[in-house]
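1. Structure for the following, please:
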Amino acid sequence: MRTRLLPLLLLAWTTPVFAHGITHGAGFMTGFNHPVLGFDHLLAMLSVGLLSTQLGGRAIWTVPLAFMAFMLVGGILGLYGVALPWVELGIALSVLLLGLAIALGRHIPLLLAMGFVGLFAIFHGHAHGAEMPALASPVLYALGFLTGTAVIHLLGVALGIIMQQLSHKLPLLRLSGGVIALVGGYLIVGA
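-> Predicted structure coming up:
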């Protein structure tokens, strides 16, 4: 029984081989995976969701949407090869400063919060656009990284709500912001 099951399990874990490259419909999963699998992107986008929850009200949806809109602008700039200095540093700074904003727990006016995340979103989007694979469809790739970002934002909002409900004695949301800021500081040293 084991000798029959092992080949089936191995077959299930293999990936298909394409002889001629993927040209039709390529890009969505590659775009989706870029923010999800990039640790710095993941932390920044989770932070946007956490921050929006901390601010509450309309910020829960307007702050993440502002991030996504500016990220798309940055993605288009990166796709067309428009130079943007210090992209990696901007991404690392976004993790540090978003973490600090959460850790400090101060109420930021809505428009300022939207501008704050929008500025950093341009760096994240530029990195996504500049790293688009040559055979990928730009539209599908952009839809992929926007969808991945939206999923991470929603996860951040959900985590923020859970942390706020569990914070009877311990300010979990602010503590998580402090940890994110420390990781951002580490990323800056590496950038």
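2. Every contact and neighbour count from this point should use C-alpha atoms.
-> Fine.
3. can you give me the helices in the chain?
-> Here the chain has its helices, by DSSP state H, at 2-12, 28-37, 39-55, 59-79, 87-104, 110-130, 138-166, 172-190.
4. please give me the structure for this one as well, since I'd like to look at both together:
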Amino acid sequence: MTPRLLRPALAAAAALVPSLAYAHPGHLDAVGFAAGFGHPIGGLDHVLAMVLVGVFAVQLGGRAVWLVPATFVAVMAAGGALGAAGVEVPFVETGIALSIVVLGAVVAFGVKAPAAAAMALVGLFAIFHGHAHGAEMPETAGGLAYAAGFMIATALLHAAGVGLGFAIGRLAEGRGDWLVRAGGAAAGLAGVALLA
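-> Next up, the predicted model:
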């Protein structure tokens, strides 16, 4: 690409990034298990946050490997119930973007927090993620299937993060920690872009 075309192409890409990352445009067909399952997987913000929760849990080790992701799913369900009930939670999109920034930083800096503190941190962010899902959940019987779908997809994304954390640690013995931290830093920068 010529330098003359590079600037406009980069400007157009930068203008489109926020709309791609905004995962909560008010889906009209948010009914049933498939819609609920697809929602967390379809938004970059959700994928990054969920995978980071899993990687963070691996970095902490011990019981945190399952306690931290389980806390996220449980509190996300509560946030989803708030959204479905029409209870307003301020700054949902900002909270979601901040979750990526903060979790990316936590992973990048290899923060070793007590499991209870890590559970509180991910629980705070889970409220925002859950509310976003719940606000789109239909009030019909399909809403329960939708909720089950987004909870299962979230748990699977956490499992992917846990698997990724373990795999990187094993594959790159001496460099595993560095690779995980670099990934956390990159995800955190993506979160900053989502905030902008």
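5. Run a quick neighbour tally on the equivalent of residue 50 of structure 1 over in structure 2.
-> Alignment note: residue 50 of structure 1 maps to residue 55 in structure 2; criterion TM-score structural alignment. By other CA atoms under 10 Å, 32 other residues sit near residue 55 of structure 2.
6. Would you check that residue 55 of structure 2 makes contact with residue 167?
-> No: with contact defined as CA atoms under 8 Å, residue 55 of structure 2 does not count as touching residue 167 (10.4 Å).
7. shared neighbours of those two, anything?
-> When CA atoms under 8 Å, 6 or more residues apart in numbering defines a contact, no residue borders residue 55 of structure 2 and residue 167 alike.
8. Now do the contacts for the match of residue 50 of structure 1.
-> Contact partners of residue 55 of structure 2, counting by CA under 8 Å, 6+ apart, are 107, 161, 162, 163, 164, 165, 180.
9. corresponding residue for the second one in structure 1?
-> If you follow residue 161 of structure 2 across to structure 1 using TM-score structural alignment, you land on residue 156.
10. how deep is the alignment partner in structure 2 of residue 87 of structure 1 tucked in, by neighbour count?
-> Residue pairing (TM-score structural alignment): residue 87 of structure 1 is matched to residue 92 of structure 2. Residues near residue 92 of structure 2, counting by other CA under 10 Å, number 18.
11. residue contacts, residue 92 of structure 2?
-> 128, 129, 131, 132.
12. spatially speaking, which residue is in the middle of structure 2?
-> Central residue of structure 2 (CA atoms, centre = their mean): residue 49, 2.3 Å from the mean position.
13. Pull up the gap between that one and residue 142 of structure 2, please.
-> Remark: distance between residue 49 of structure 2 and residue 142 of structure 2 (CA to CA, to the nearest Å) = 26 Å.
14. now do residue 188 of structure 2
-> 35 Å.
15. Which of the two has more residues huddled nearby?
-> A count of neighbours by other CA under 10 Å puts residue 188 above the other of residue 188 of structure 2 and residue 142, at 27 against 17.
16. what does that one align to in structure 1?
-> In structure 1, residue 188 of structure 2 lands on residue 181 (TM-score structural alignment).
17. Please verify my assumption that its match contacts residue 93.
-> No: using CA under 8 Å as the test, residue 181 of structure 1 is too far from residue 93 to be in contact (9.1 Å).
18. so who does the residue nearest to residue 161 of structure 1 when sequence neighbours are not counted touch?
-> Leaving aside its chain neighbours, residue 161 of structure 1 sits nearest to residue 53 (6.5 Å; criterion: CA to CA, 6 or more residues apart in numbering). Contacts for residue 53 of structure 1 (CA under 8 Å, 6+ apart) come out as 59, 60, 157, 160, 161.
19. what do you get if the cut-off is 7 Å, keeping everything else the same?
-> 60, 157, 160, 161 (CA atoms under 7 Å, 6 or more residues apart in numbering).
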